[in-house]
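Undergrad: Sharing a model prediction with you, sequence too.
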Amino acid sequence: MPYEWLPPEPGPDGPHHRLHLWPHRSLPRRGFVLFIGATAALIALPLLVVIGSPVLWGLLPFFCLALAGIWIALRRSYRDGQILEELRLTGDRLFLTRHGPRGARQDWEANPHWVRIERHEKGGPVPHYLTLSGGPRRVEIGAFLSEAERLRLEPELRQALSARR
């Protein structure tokens, strides 16, 4: 599941709860290596027929370009998917930090007593879009989660917040 509640940490004002959210990776690192290897083998298979002929040297650059293109596209996908959202709930503050791709960081904080969780069935970028409001602005949480995961996350967030009120 692309989110998890970490064990509470003791704090001077009670336990601090933490939630980590990240995008689902459908192709793990090991799968990446296997996919590139299988693609190289399947593309190279027709080249076996032309080994020893000058046609091989005409086809080889296209083989290398295709493999390099797949490699670059998958690496870019991995880099763009390096997102981590961290929600920390202390005694009197709620912090949401989003670590985006290429080191971008966004912070938001509010008093948990005033934070409202809103689910937007329609009208957001994704169905059942979750937002937190109560500070200086409204922020999204878990937009990269699947619809079912957002529906599961909402009551868990409400329960964690109600325990702080």
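TA: Okay, I see it.
Undergrad: Going by C-alpha atoms from here, please, whenever you check contacts or count neighbours.
TA: Noted.
Undergrad: what kind of secondary structure is the most centrally placed residue in the chain in?
TA: Central residue of the chain (Cα atoms, centre = their mean): Pro23, 2.0 Å from the mean position. The three-state label given to Pro23 by DSSP: H, G, I helix; E, B strand; the rest coil is coil.
Undergrad: which residues touch it?
TA: Neighbouring residues of Pro23 by Cα atoms under 8 Å, 6 or more residues apart in numbering: 2, 81-84, 144-145.
Undergrad: Kindly recompute the last result at 10 Å.
TA: The contact partners of Pro23, by Cα atoms under 10 Å, 6 or more residues apart in numbering, come to 1-3, 81-85, 142-146.
Undergrad: got it, and Ala73?
TA: Ala73 touches Arg79, counting by Cα under 10 Å, 6+ apart.
Undergrad: one more time with 7 Å
TA: By Cα atoms under 7 Å, 6 or more residues apart in numbering, the contact list for Ala73 is empty.
Undergrad: take a look at this one as well, against the first:
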Amino acid sequence: MSAAKIAPPPIDVGDAEPTLYVARLEPYRSLDERGFLIVMLVVAAISFVCGTTFLLMGAWPVFGVFGLDVLAIWWAFRMNFRSARAREEITVTPSLITVLKVDPAGRAAEARMNPLWTRLDKESIEDYGLQRLMLRSRGDGVEVGGFLHTAQREELADGLGSALSTAKRGVVRSAL
């Protein structure tokens, strides 16, 4: 997961709106493609050695079962890597909140909200921390950071809360 990043302080560039907050969220995966290859080679080697041992003892069907195990592990990792393609992009400006959600298949859904009418709802469980984070505007809600760890979700909540309060308070634009 790319940690939520707060945009630099707003800079007035003519009529362009300052960005109050930007976050690009991605699910964390500890195993990269190289690590996956190493794990699969080790699993395949162990399965081949064990399967060959059973084959030499006369239990030839076990050799195929070890092959199916390797195939099942490979498939599970592939599905895990596929789900890692999901992401969320959140941008807050003084007049617009944009939440872009991209699912693992690449389908995108975008929600746009006015920050003046948007509130941040937090669902917490005392023993487990922040469990759910929703941006609600005029009855519609969008869950954000659903795949994040609790501490990362709290960091996102702090950043979004700060950006929302800044947008509601109003951004001072200086005329040079």
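TA: It's in. These numbers were taken from a predicted model, which means no experiment stands behind them.
Undergrad: quick revisit: how far away is the aligned residue in the second structure for the residue nearest to the centre of the first structure from Leu96 of the second structure?
TA: Pro23 of the first structure maps onto Pro27 of the second structure when the alignment is built from TM-score structural alignment. To Leu96 of the second structure, Pro27 of the second structure is 25 Å away according to Cα to Cα, to the nearest Å.
Undergrad: what do you get for Leu116 of the second structure?
TA: Distance from Leu116 of the second structure to Leu96 of the second structure, by Cα to Cα: 9 Å.
Undergrad: Could you do Gly161 of the second structure as well?
TA: 14 Å.
Undergrad: Is Leu120 of the second structure in contact with Ser137, as I believe?
TA: No: between Leu120 of the second structure and Ser137 there is no contact under Cα atoms under 7 Å: 9.1 Å.
Undergrad: Could you report the neighbour count for the closest residue to Met1 of the second structure other than its chain neighbours?
TA: Take Met1 of the second structure and drop its neighbours on the chain: the residue closest to it by Cα to Cα, 6 or more residues apart in numbering is Tyr28, 3.9 Å away. Neighbour count of Tyr28 of the second structure, defined by other Cα atoms under 10 Å: 13.
Undergrad: Just confirm Tyr28 of the second structure contacts Ala3, I think it does.
TA: No: with contacts defined as Cα under 7 Å, Tyr28 of the second structure does not count as touching Ala3, sitting 9.5 Å away.
Undergrad: Just list the residues touching Lys5 of the second structure, thanks.
TA: Lys5 of the second structure neighbours (Cα under 7 Å, 6+ apart): 22-23.
Undergrad: what do you get for Met113 of the second structure?
TA: Contacts of Met113 of the second structure (Cα under 7 Å, 6+ apart): 96-98, 137.
Undergrad: That one pairs with which position in the first structure?
TA: So, by TM-score structural alignment, Met113 of the second structure is matched to Ala110.
Undergrad: That match - nearest residue in space that isn't next to it in sequence?
TA: For Ala110 of the first structure, the closest residue by Cα to Cα, 6+ apart turns out to be Gly135, at 4.7 Å.
Undergrad: Then the one you found would be within a helix, right?
TA: No: assigned with three-state DSSP, Gly135 of the first structure falls outside any helix and is coil.
Undergrad: Mind telling me what Thr150 of the second structure corresponds to in the first structure?
TA: In the first structure, Thr150 of the second structure lands on Glu147 (TM-score structural alignment).
Undergrad: tell me the contacts of Gly31 of the first structure?
TA: Gly31 of the first structure touches nothing, counting by Cα under 7 Å, 6+ apart.
Undergrad: Ile6 of the second structure contacts Thr19, doesn't it?
TA: No: with contacts counted by Cα under 7 Å, Ile6 of the second structure stays clear of Thr19, the gap being 9.4 Å.
Undergrad: So between the two, which is more surrounded?
TA: Comparing Ile6 of the second structure with Thr19 by other Cα under 10 Å, the one with more neighbours is Thr19, at 21 against 16.
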